[in-house]
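Visitor: Following is a predicted model, sequence given first.
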Amino acid sequence: MRLRTMIGLVLAALLIPLTAPASQAETRAAAFDPNPTISGPGVPAPHYAQGARGVYAPNYLPGCPYQRVCVAVLDYQDDRINTWKIWDLYQCGKYSLNDWRSRGWIRNNQSGSAVAVRMNSASTPLTPSHPVANQWRDVDWEPAWYFKPC
């Protein structure tokens, strides 16, 4: 009987450290971390903007260079921060969007009547389109598979 009790205590002691890291892993798993990417003609390296959770993103998103369309997608989010991955697109063409989830932003700083368009998996344009307006506009990236800046 005494041996069984000791074995039970040893097993219990071994299980306690195993459950503590699991609860920490569950906390980390609650973070939103999709790692979005884009591919297409002349894709520049992304840059990032970070702000406190609950702060309206355009308050900390950067400007968009002239003659470019800037797109921002949520790259990481936890209970404290939002991190946006941003691309400044300057070449016309069709871009593929991978792991672009949730809502995001488009800033069309081209000239003239250039319109940026999101497209679904069948390459059908999604509404609304995004005419030239040098300000960040809220967009739903969830149905978009492709993007044409002009």
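Guide: Alright, I've got the coordinates.
Visitor: all contacts plus neighbour counts: C-alpha atoms, from now on.
Guide: OK.
Visitor: can you give me the strands in this structure?
Guide: 37-39, 47-52, 68-77, 81-89, 95-98, 103-109, 117-119, 133-140, 146-148 (DSSP state E).
Visitor: from memory Leu89 sits against Tyr66, does it?
Guide: No - using Cα atoms under 8 Å as the test, Leu89 is too far from Tyr66 to be in contact (10.6 Å).
Visitor: another structure for you, compare them:
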Amino acid sequence: MRTKRSFLGTVGTVTLVLASALTSGTAQAASSATSAASPTTSPAVHSELLPAGSGIVCSSGNFCASVWDPNAGRFRVFYFYNCARYSLSNWNEWGEAKNSQTGGAVARIYGSSGNELASYPADGGVYAVNWGPVYSIRNC
């Protein structure tokens, strides 16, 4: 025996299937558009998330830099100890820098063409930094 389907029932089923496909596609696009990569360095250095509402803490011998981590929803602080030049990835927001190195080491940040953007003396001061134009750090 053959089942008869109504025209309106078929149209309703097709409409629901299409609406479901469009909704899931839109949700996937929205979630991928809002996910951003966490900030990193190369070579890698020790980093940790700052507790909500706290400022940068930097132990002796380090140049420390904090930047917003969109995946964690908090600031992440990076501890640069070994003397080197470090490339930055996904450092897109404002943050802080503090130079607690010893021996008068001066930390410098550089732009895309290798031009020096700023320098930070080992004075223990906390400096506001726009990390957006910064491509690398040399901590000594």
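Guide: Ah, there it is. In this text, all values refer to a predicted model and were calculated from it rather than measured experimentally.
Visitor: Would you convert the strands of the first structure into a markdown table that also reports distance to Leu126 of the first structure?
Guide: Formatted as a markdown table, those follow (distance: least, Cα to Cα, whole Å):
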| stretch | distance to Leu126 of the first structure |
| --- | --- |
| strand 37-39 | 18 |
| strand 47-52 | 26 |
| strand 68-77 | 16 |
| strand 81-89 | 19 |
| strand 95-98 | 14 |
| strand 103-109 | 14 |
| strand 117-119 | 5 |
| strand 133-140 | 10 |
| strand 146-148 | 10 |
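Visitor: looking at these, which is closest to Thr27 of the first structure?
Guide: strand 68-77 (12.5 Å; Cα to Cα).
Visitor: so what does the closest one touch, helix or strand wise?
Guide: With contacts taken as 3 or more Cα pairs under 8 Å, 6 or more residues apart in numbering; DSSP states H and E, strand 68-77 of the first structure sits against strand 81-89, strand 103-109.
Visitor: now for the ones you listed, which one comes closest to Thr5 of the first structure?
Guide: Closest among these, using Cα to Cα: strand 81-89, at 47.7 Å.
Visitor: which residues touch that closest one?
Guide: Contacts to strand 81-89 of the first structure, defined as Cα atoms under 8 Å, 6 or more residues apart in numbering, come from residues 36, 43-53, 64-65, 68-77, 149.
Visitor: among those, which ones are buried?
Guide: 36, 49-51, 64-65, 68-77, 149 (16 or more other Cα atoms under 10 Å).
Visitor: JSON lines for the helices and strands packed on strand 68-77 of the first structure, including distance to Ala116 of the first structure and mean neighbour count?
Guide: Formatted as JSON lines, those follow (distance: least, Cα to Cα, whole Å; neighbours: other Cα atoms under 10 Å):
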{"stretch": "strand 81-89", "distance to Ala116 of the first structure": "10", "mean neighbour count": "22"}
{"stretch": "strand 103-109", "distance to Ala116 of the first structure": "7", "mean neighbour count": "22"}
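Visitor: I'm done for today, thanks for sticking with me.
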